[in-house]
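Novice: coords below, sequence missing:
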């Protein structure tokens, strides 16, 4: 890890403990790094180490990476919950007032955080 130059692993562990560094091996089966351009760097069966030095966590991933085209980002539970928070009656009201589809009405309500007047104004 630090290139101890043949240092006794036990001595290295004692020194790290004295410096307030905690090291933990993580039993990971896969690590995926998603990049802005949509590609993913994938490590199958990697060796992962988490190092905590005075509250700052660092992860080290060792393995043979492969690169692949990414998929669409998954909807998080928070995003799903936000979509579910909009009552159907609000969607129907926006549809009636503006003549748009249900999806367009829901999108407008989501974009305006459920504000009916703002959603209608946005669509008109």
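Specialist: Right, received. Where do you want to start? Note that the structure is a prediction, hence the values are computed from the model and not measured.

Novice: switch to C-alpha atoms for all contacts and neighbour counts from now on
Specialist: Will do.

Novice: show me the strands in this structure, by range?
Specialist: Secondary structure of the chain (DSSP state E): strands at 21-26, 30-34, 39-44, 47-53, 56-62, 65-69.

Novice: can you redo the ones you listed as CSV with distance to residue 91 and mean neighbour count?
Specialist: Listed next are these as CSV, based on distance: least, C-alpha to C-alpha, whole Å; neighbours: other C-alpha atoms under 10 Å:
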stretch, distance to residue 91, mean neighbour count
strand 21-26, 46, 14
strand 30-34, 34, 15
strand 39-44, 36, 17
strand 47-53, 46, 17
strand 56-62, 44, 12
strand 65-69, 36, 13
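
Novice: okay, one more to line up with it:
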């Protein structure tokens, strides 16, 4: 599908095809990515992060080797859990939830606060 023979593909053609399908791809200059589960945190330092926007649906790809630590380990070392306290729900997150669900920004913010900033849980709650 992606080129004939030779086993390779042309990145320029792939990018052109993605644009034709309405998919935008951007490399992000991320310093750190943290994935929090109930018990642990996966901390990616200096990861390669790619954002793909396919007609309003954003997908992020994180490439790197994470350090695994127990939840709360960052707070004990002096790092704040959320910068700015409990009300530190990023406006971008509010916009993503509102766009995805059709909710107002205040409804999206309330859902995010209710679910401790968890985008997926907030979207599921509003849908």
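Specialist: Structure's in. What do you need? Since this is a predicted model, take the numbers as computed values, not measurements.

Novice: go through the strands of structure 1 and name the closest to residue 110 of structure 1.
Specialist: When those are compared by C-alpha to C-alpha, strand 30-34 sits nearest residue 110 of structure 1, at 26.0 Å.

Novice: what about the alignment partner in structure 1 of residue 71 of structure 2, how many residues nearby?
Specialist: Aligned by TM-score structural alignment, residue 71 of structure 2 pairs with residue 70 of structure 1. For residue 70 of structure 1, the neighbour count with other C-alpha atoms under 10 Å is 16.

Novice: touching, residue 70 of structure 1 and residue 34? I think so.
Specialist: Yes - using C-alpha atoms under 8 Å, residue 70 of structure 1 is in contact with residue 34, at 7.2 Å.

Novice: shared neighbours, those two?
Specialist: By C-alpha atoms under 8 Å, 6 or more residues apart in numbering, residue 70 of structure 1 and residue 34 have these common neighbours: residue 40.

Novice: what's near enough to touch the nearest residue to residue 71 of structure 2 once chain neighbours are set aside?
Specialist: Nearest in space to residue 71 of structure 2, with sequence neighbours left out and distances taken as C-alpha to C-alpha, 6 or more residues apart in numbering, is residue 40 at 4.7 Å. Shown in contact with residue 40 of structure 2 (C-alpha under 8 Å, 6+ apart): 68, 69, 70, 71.

Novice: quick check: closest non-adjacent residue to residue 87 of structure 2.
Specialist: residue 113 (7.6 Å).

Novice: can you tell me which residues contact the most centrally placed residue in structure 2?
Specialist: By C-alpha atoms, centre = their mean, structure 2 has its centre lying nearest to residue 60, at 5.2 Å. Counting by C-alpha under 8 Å, 6+ apart, residue 60 of structure 2 makes contact with 49, 50, 51, 52.

Novice: and what of residue 108 of structure 2?
Specialist: Contacts of residue 108 of structure 2 by C-alpha under 8 Å, 6+ apart are 94, 95, 97, 98, 122, 126.

Novice: what's the helix or strand for the first one?
Specialist: I take that to be residue 94 of structure 2. Taking DSSP states H and E as the criterion, residue 94 of structure 2 maps to helix 91-101.

Novice: where in structure 1 does whichever helix or strand comes after that helix fall?
Specialist: Sequence order places helix 105-114 as the next helix or strand after helix 91-101 of structure 2, per DSSP H and E. The aligned range for helix 105-114 of structure 2 in structure 1 is empty, by TM-score structural alignment.
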